[in-house]
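*Asks:* Sharing a model prediction with you, sequence too.
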Amino acid sequence: MSFATEVIISVLLIIGGVFVLIGSIGLSRLQDLYTRLHAPTKATTVGLGSILVASMIYMAYVRDFLSINELLITLFLVITAPVTAHILAKAAMHNGVKPMERTKNADLIKKARQQLPPDSQMEE
């Protein structure tokens, strides 16, 4: 394996590790549920994505063919992580989880909780 390939793989692994570490620290240090969801969703998607790309490059040089397993895992992660975080935040909002004191537009949470689902508005 060439030196340039090793450097690229190493840089991708370091970037991935740093982003996963930042996401983990953000998950434990941020104040409320809504901000805690943001840190691991964004940081882990980028972090694990770069780790998986490094794995894909490594396996391409070791086995002499491109494995799409890592690419599919990255695609699945990029699609599902933000959707899962959105569903968790929406469930927390509807269950009345309080945001931080300094949250901007906190009055919109009450307004969103009072709205009926689209199906029940059409029946009336």
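*Replies:* Looks like it came in fine. Residues are numbered from 1 along each chain as shown.

*Asks:* When you work out contacts or count neighbours from here on, use the C-alpha atoms and nothing else.
*Replies:* OK.

*Asks:* quick one, what contacts the nearest residue to residue 39 once chain neighbours are set aside?
*Replies:* Once flanking residues are discounted, residue 39 sits nearest to residue 23: 4.9 Å by C-alpha to C-alpha, 6 or more residues apart in numbering. Taking C-alpha atoms under 8 Å, 6 or more residues apart in numbering, we find residue 23 in contact with 39, 40, 41, 42, 43, 44.

*Asks:* One more to weigh against that first structure:
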Amino acid sequence: MVLMTVFILGGLFFFAVGTIGILRLPDLFTRAHSAAKCDTLGAVLCLIGLMLYSGFNFTSLKLLLVIAFLWITNPTATHLISKAVFMQEKNKKTME
């Protein structure tokens, strides 16, 4: 029970740090970095806490699959969004 609480509180901490980073950082690229790193780690820690809460059963397997999905898709999506904005800014500069 204590380990579950530590994981969930750790996840909530990283969610809070990511939110502060989104609000305080100056440009899109640093905000995206903050969102990708902190949200991925926060979600993974919270889901591990939920796995510990539910015990090791079929629900834990589903949560493990969600963790794997998040680990792959969240950084990939952030990278593609940042790359699209970078290319858009690059094209604006060449048009001028």
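*Replies:* In hand now; what should we look at? Keep in mind that this is a model prediction, so the values were computed, not measured.

*Asks:* what's the closest of the contacts of residue 23 of the first structure to residue 90 of the first structure?
*Replies:* Ranked by distance to residue 90 of the first structure (C-alpha to C-alpha), those are led by residue 41 at 14.8 Å.

*Asks:* when you align them, which residue in the second structure goes with the closest one?
*Replies:* With TM-score structural alignment as the criterion, residue 41 of the first structure lines up with residue 36 in the second structure.

*Asks:* In terms of helices and strands, where is that match?
*Replies:* Element membership for residue 36 of the second structure (DSSP states H and E) is helix 28-54.

*Asks:* so where do the helices sit in the first structure?
*Replies:* 3-29, 33-63, 69-94, 107-114, 118-123 (DSSP state H).

*Asks:* distance between the first one and the chain's centre?
*Replies:* Once both centres are worked out by C-alpha atoms, centre = their mean, to the nearest Å, helix 3-29 of the first structure turns out to sit 15 Å from its chain's centre.

*Asks:* need the contact list for the residue nearest the centre of the first structure.
*Replies:* With distances taken as C-alpha atoms, centre = their mean, residue 41 lies nearest the centre of the first structure, 2.2 Å away. The contact partners of residue 41 of the first structure, by C-alpha under 8 Å, 6+ apart, come to 23, 81, 82, 85.

*Asks:* how does it look with 7 Å?
*Replies:* For residue 41 of the first structure, the contact set (C-alpha atoms under 7 Å, 6 or more residues apart in numbering) comprises 81, 82, 85.

*Asks:* List buried residues within these.
*Replies:* Among the contacts of residue 41 of the first structure, those classed as buried by neighbour count (16 or more other C-alpha atoms under 10 Å) are 82, 85.

*Asks:* Going by distance to residue 71 of the first structure, which of the contacts of residue 41 of the first structure wins?
*Replies:* The nearest member of those to residue 71 of the first structure, counting by C-alpha to C-alpha, is residue 81 at 15.4 Å.

*Asks:* Show me what the closest one aligns to in the second structure.
*Replies:* Under the alignment (TM-score structural alignment), residue 81 of the first structure maps onto residue 74.

*Asks:* For burial, what's the neighbour tally of the aligned residue in the second structure for residue 94 of the first structure?
*Replies:* Taking TM-score structural alignment, residue 94 of the first structure has residue 87 as its aligned residue in the second structure. Applying other C-alpha atoms under 10 Å, we find 12 residues neighbouring residue 87 of the second structure.
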